[in-house]
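> One predicted model, sequence on top.
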Amino acid sequence: MNAGRISSVLLRAEHVGTGPSAEFGRGGAEPYELAIRAGRGLLALVARDGSIEDAVPLDVSAYLAAATDGERDVLGLTVGPVLDIGCGPARLVRAAIESGRIALGIDVSPAAIQHARSAGLPVLHRSVFDPLPAEGTWGAVALFDGNVGIGGDPIALLTRGSELLRPGGRMIVETHTDPERDAVFLAQLVHPAGARSAWFPWAEVGARVASEIAGDLGMEATTVTVAGRTFVLATR
């Protein structure tokens, strides 16, 4: 693996680790949980060193809706059973099942898991770094909606994703619009009503960066753009 990239990530991780952290959107006033339970909410993801004007909008209503045609098309670029990491209310799990595939979602949000289970969808309240069913046999591992940021360590996350795949399996990584984006930082979710989560480690990477990490892992990477969104497809 690229020594310079490892050194850079370690230095950034040390900086991120200097403050309090939690899992994505957890802690504090739990704005993500509130939005999921309410069935709507436009949250903002704010970097500790940034401002609310620079925040990334997160539309929880979209997570609760059905998968888009574009998302179904991207899933269609893979074969076999699907593991959706950070599945939220599990719209992609539903889409995969509706296409005739086996699928499972995992998420750390109790509200998202409860919502998915109430709809009869197979999900687990679990982190990607916990032991998971059928490790090494998944045909597809999905990281949509910026979930490449989980844990604030893209190398560790993509390494874990690769371990979960069977030989020839594909990891779908939705990336930042800037292909050169490569940032690790502390973030916070903010509800329009002012409710804030605890700070949690997060990351944003562009297509070139994600492809480089995948290449360092011995994976073949290609980039596709669907409905204005960019995805890296990394094949084990």
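It's in.
> Going by C-alpha atoms from here, please, whenever you check contacts or count neighbours.
Fine.
> Return the distance of the spatially most central residue of the chain relative to D153.
The residue lying closest to the centre of the chain (Cα atoms, centre = their mean) is N147, at 1.4 Å. Per Cα to Cα, to the nearest Å, N147 is found 11 Å from D153.
> all helices of the protein, in order?
3-16, 31-38, 60-64, 69-75, 91-98, 110-118, 154-164, 207-216 (DSSP state H).
> Please identify which of these is closest to A134.
For A134, the closest of the helices of the chain is helix 154-164, at 7.8 Å, according to Cα to Cα.
> which residues are in contact with the closest one?
Contacts with helix 154-164, where a contact means Cα atoms under 8 Å, 6 or more residues apart in numbering, come from 128-129, 134-138, 141, 148, 150-151, 171, 203, 205, 210, 213-214, 217, 236.
> Tell me which of the residues you listed fall in strands.
W138, V141, M171, A203, V205 (DSSP state E).
> returning to that earlier point: redo the helices of the chain as a markdown table? Include mean neighbour count.
Compiled in a markdown table, the helices of the chain are given as follows (neighbours: other Cα atoms under 10 Å):
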| stretch | mean neighbour count |
| --- | --- |
| helix 3-16 | 13 |
| helix 31-38 | 19 |
| helix 60-64 | 18 |
| helix 69-75 | 15 |
| helix 91-98 | 21 |
| helix 110-118 | 19 |
| helix 154-164 | 20 |
| helix 207-216 | 22 |
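> The closest residue to R101 other than its chain neighbours - how many residues pack around it?
Spatially, and ignoring its direct neighbours in sequence, R101 is nearest to P81 (5.9 Å; Cα to Cα, 6 or more residues apart in numbering). When neighbours are defined as other Cα atoms under 10 Å, P81 has 19 of them.
> Put this next to the previous one:
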Amino acid sequence: MIADFSHGLRGNPCALRRTDGVLIRLPVRRWHAPARGADRWLLDRCTGPTLDLGCGPGRLVTALAERGLPALGVDISADAVERTLFRGGTALRRDALGRLPAEGRWSHVLLADGNIGIGGDPAQLLRRAKVLLRPKGTVLLELDPIGGLWRGAGRLEASGVVGP
């Protein structure tokens, strides 16, 4: 449902309202823009085949491909995969915790944009990333100083519309 709700919201303010009432602004504009700024830190450390878990609309996958690096985005959202492909990136609609191509052979696994939360268990996701990597591969993790871990239900809010 999130993919359907967020479709077409590029450029519009979007937030997640947690069940405890806390409102977390979501950087939708950043996710849909070309890679830049802080993204460069992650991209500059990718020197070989890279797997972007939770690739969203594919800004990092596309930037890596433009640098001539093999990169694959993985997202559970059909809309995200479609947007990545439209941008010229390569992506598969899959669960990051399920079977993925080239397991054990990736140089890097990217977890950007809060994707450490995929599956609701960061430790499990990091163990999964380790299985995906070749020996001496790296997990490149972007953490946001929003205020720690949270797990629960929430509603997306954008342009005066509140999701289910």
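Looks like it came in fine. Everything numeric in this text was worked out from a predicted model, so none of it was measured.
> TM-score of the superposed pair?
After superposition, the two chains reach a TM-score of 0.89 (TM-score structural alignment, normalised by the length of structure 2), with 163 aligned residues with a Cα RMSD of 1.9 Å.
> about what we covered before: from H108 of structure 2, how far off is the aligned residue in structure 2 for the residue nearest to R101 of structure 1?
For P81 of structure 1, the aligned residue in structure 2 is P49 (criterion: TM-score structural alignment). Going from P49 of structure 2 to H108 of structure 2 by Cα to Cα gives 7 Å.
> Equivalent analysis for W31 of structure 2, please.
Distance from W31 of structure 2 to H108 of structure 2, by Cα to Cα: 20 Å.
> cool, G37 of structure 2 as well?
As judged by Cα to Cα, G37 of structure 2 and H108 of structure 2 stand 20 Å apart.
> Could you pull up the residues touching the corresponding residue of structure 1 for S6 of structure 2?
Under the alignment (TM-score structural alignment), S6 of structure 2 pairs with A35 of structure 1. By Cα under 8 Å, 6+ apart, the residues touching A35 of structure 1 are G41, V60.
> Now G48 of structure 2: closest residue in space, sequence neighbours ignored.
S107 is the one closest to G48 of structure 2 (Cα to Cα, 6+ apart), at 5.4 Å.
> How about A66 of structure 1?
Leaving aside its sequence neighbours, A66 of structure 1 sits nearest to R91 (Cα to Cα, 6+ apart; 5.5 Å).
> Need the counterpart of the one you found in structure 2.
With TM-score structural alignment as the criterion, the equivalent of R91 of structure 1 in structure 2 is R59.
> again, but for R117 of structure 1
Checking TM-score structural alignment: R117 of structure 1 goes with L85.
> State the distance from that match to A63 of structure 2.
Separation of L85 of structure 2 from A63 of structure 2 (Cα to Cα): 13 Å.
> And for P27 of structure 2?
18 Å.
> didn't H191 of structure 1 look like it was pressed against V46?
No: the criterion here is Cα atoms under 8 Å, and H191 of structure 1 misses it with V46 at 10.8 Å.
> got a list of what the match of P81 of structure 1 touches?
By Cα under 8 Å, 6+ apart, the contact list for P49 of structure 2 reads L69, P70, A71, W106, S107, H108.
> Stretch 144-155 of structure 1 aligns to what range in structure 2?
With TM-score structural alignment as the criterion, stretch 144-155 of structure 1 aligns to 112-123.
> which parts of the matching stretch are buried?
For stretch 112-123 of structure 2, a neighbour-count test (16 or more other Cα atoms under 10 Å) marks A112, D113, N115, I116, G117, I118 as buried.
> is it true that A15 of structure 2 touches V22?
No: A15 of structure 2 lies out of contact with V22 (Cα under 8 Å); the separation is 10.0 Å.
> ok, these two, which is more surrounded?
Neighbours per residue, other Cα under 10 Å: of A15 of structure 2 and V22, the larger number sits with A15, 20 against 11.
> Just tell me what that one corresponds to in structure 1.
Counting by TM-score structural alignment, the partner of A15 of structure 2 is A44.
> quick one: contacts for the closest residue to that match other than its chain neighbours?
Closest residue to A44 of structure 1 apart from its sequence neighbours, by Cα to Cα, 6+ apart: P57 at 4.6 Å. Taking Cα under 8 Å, 6+ apart, we find P57 of structure 1 in contact with L42, L43, A44, L45.
> which of these are buried?
Neighbour counting by 16+ other Cα under 10 Å classes L43, A44, L45 among the contacts of P57 of structure 1 as buried.
> quick one: which of those residues is nearest to V9 of structure 1?
The closest of the buried ones among the contacts of P57 of structure 1, once distances to V9 of structure 1 are taken by Cα to Cα, is L45, at 21.2 Å.
> these two touch, right, the closest one and Y32?
No: contact criterion Cα under 8 Å: L45 of structure 1 and Y32 do not qualify, at 10.6 Å.
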